[in-house]
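Asks: model this:
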Amino acid sequence: MQLVVARIGRAHGIKGEVTVEVRTDEPELRLAPGAVLATDPAGTGPLTIATGRVHSGRLLLRFEGVGDRTAAEALRNTLLIAEIDPEELPEGEDEYYDHQLIDLDVVTEDGTEVGRITEISHLPTQDLFIVERPDGTEVMIPFVEEIVTGIDLEEQRAVIAPPPGLIDDRAEIASSRDDAGDDPKDLSGDDAEGTPGDGS
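Replies: Here you go, the predicted structure:
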């Protein structure tokens, strides 16, 4: 099974180093010197990592055969892809590879359908589930234990306890405000919750 582990960014310096946007929870394993990675587009690879280091909070890689800034810049926006065993599991408890989470059904703790995980976004501060809802819109759900309360790979579902406003439809919120009438206390209460992460 193939797993996208990084995207190459801009060239750094004049000796062929590039910045990379990490898309794996295990960069020390997937992006270590000696790792051979397929690429998308395929014509630029495979690429073998020669060196890696962290500079100003960013991971810098240099690949074998890429020795100057021009060659490094030509790799910009290339996806780096690792080949992994589908049966392989992360070492840590309650850790998952992206391919294990993609396509899981997302439901609330009371069984309400939210949607299906289509992508995992790895941000510097946290990971996000990109969830496609039944109406085709998307919502972003932080992958933190306070919100994602359970992952059941056998049942192929993720259970969440979303805070108010995270997955509410704007239409539903508007309807609830209409139902509240002209009471300014009700309206201010709704506004205070906001709609962070609303993907509609």
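
Asks: hey, let's count contacts and neighbours off CA atoms from now on
Replies: Fine.

Asks: quick one, what contacts the residue most central in space within the chain?
Replies: The centre of the chain sits closest to residue 121, judged by CA atoms, centre = their mean, with a distance of 1.3 Å. Contacts of residue 121 were listed using CA atoms under 8 Å, 6 or more residues apart in numbering, and they are 23, 127, 128, 129, 130.

Asks: secondary structure class of it, three-state.
Replies: Look at residue 121: counting by DSSP: H, G, I helix; E, B strand; the rest coil, its state is strand.

Asks: mind listing the strands for this structure?
Replies: Along the chain, the segments classed as strands by DSSP state E run 2-12, 17-22, 36-40, 47-55, 58-63, 79-83, 105-108, 113-122, 127-132, 138-142, 148-152, 157-160.

Asks: now the second one, please; I'll put the structures next to each other:
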Amino acid sequence: MTKDECFYLGKIVSKYSFKGELLIKLDTDEPETYLTTESILVELNQKLIPFFIEESSLHKSSLLRVRIEDIANEEDADELVGLSVFLPIKELPELAEDQFYYHEIIGFTAFDKNSGKIGSISGVNDSTPQALFEIKHPSGKEILIPVNDSFIEKIDKLNQEFYFQTPEGLIEMYLD
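Replies: I've put the predicted structure just below:
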């Protein structure tokens, strides 16, 4: 399985006990969703390695405390601390019609209430303090729109269309 077929779940931040238990800082608003996860994929040497979970529980609400099969002591656990954890995309929970995962809107046609068709969503940059929709305009220029609920007017998943209502001048700023 490749990273393209997976989503980032979180990072192993520390050991929990001398028995090899680990704490995973989850990148989610609903950590309880992952309490029944049977296995995780850990990125080790640029490869995703499957690990099977024997037991898990929430720790301080946003950390998943796990006991992993064949990790029975601190030394084994030390090798995993600091590594990223992934799950297959098919394990993402279903969302309401007006919600979306970043990966699923790539390629959607983007429209703005004032500017009409503005291009195609080529990505979402979430490495900045404010996540940004990256939109490729037909002219080849890139338009960046903050990921902000007040700028999203409608999502039409069936027709792969995304409708924005951006502040006046935002789109024009990129096209002048």
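
Asks: turn the strands of structure 1 into a markdown table, including distance to residue 176 of structure 1.
Replies: Below are these laid out as a markdown table (distance: least, CA to CA, whole Å):
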| stretch | distance to residue 176 of structure 1 |
| --- | --- |
| strand 2-12 | 42 |
| strand 17-22 | 41 |
| strand 36-40 | 46 |
| strand 47-55 | 49 |
| strand 58-63 | 45 |
| strand 79-83 | 44 |
| strand 105-108 | 20 |
| strand 113-122 | 19 |
| strand 127-132 | 23 |
| strand 138-142 | 20 |
| strand 148-152 | 26 |
| strand 157-160 | 22 |
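
Asks: looking at these, which is closest to residue 28 of structure 1?
Replies: Comparison of the strands of structure 1 against residue 28 of structure 1 by CA to CA identifies strand 47-55 as nearest, at 9.5 Å.

Asks: list the buried residues for that closest one?
Replies: 47, 48, 49, 50, 51, 52 (16 or more other CA atoms under 10 Å).

Asks: again, but for stretch 36-48 of structure 2
Replies: Residues of stretch 36-48 of structure 2 classed as buried: 40, 41, 42, 43, 48 (neighbour count, 16+ other CA under 10 Å).

Asks: who's in contact with the fourth one?
Replies: By that I understand residue 43 of structure 2. Going by CA under 8 Å, 6+ apart, residue 43 of structure 2 touches 49, 83, 84, 85, 86.

Asks: the first one too?
Replies: Residue 40 of structure 2 sits next to 50, 51, 52, 53, 85, 86, 87 when contact means CA under 8 Å, 6+ apart.

Asks: could you do the second one as well?
Replies: Contact criterion CA under 8 Å, 6+ apart gives 48, 49, 50, 51, 85, 86, 87 as the residues in contact with residue 41 of structure 2.
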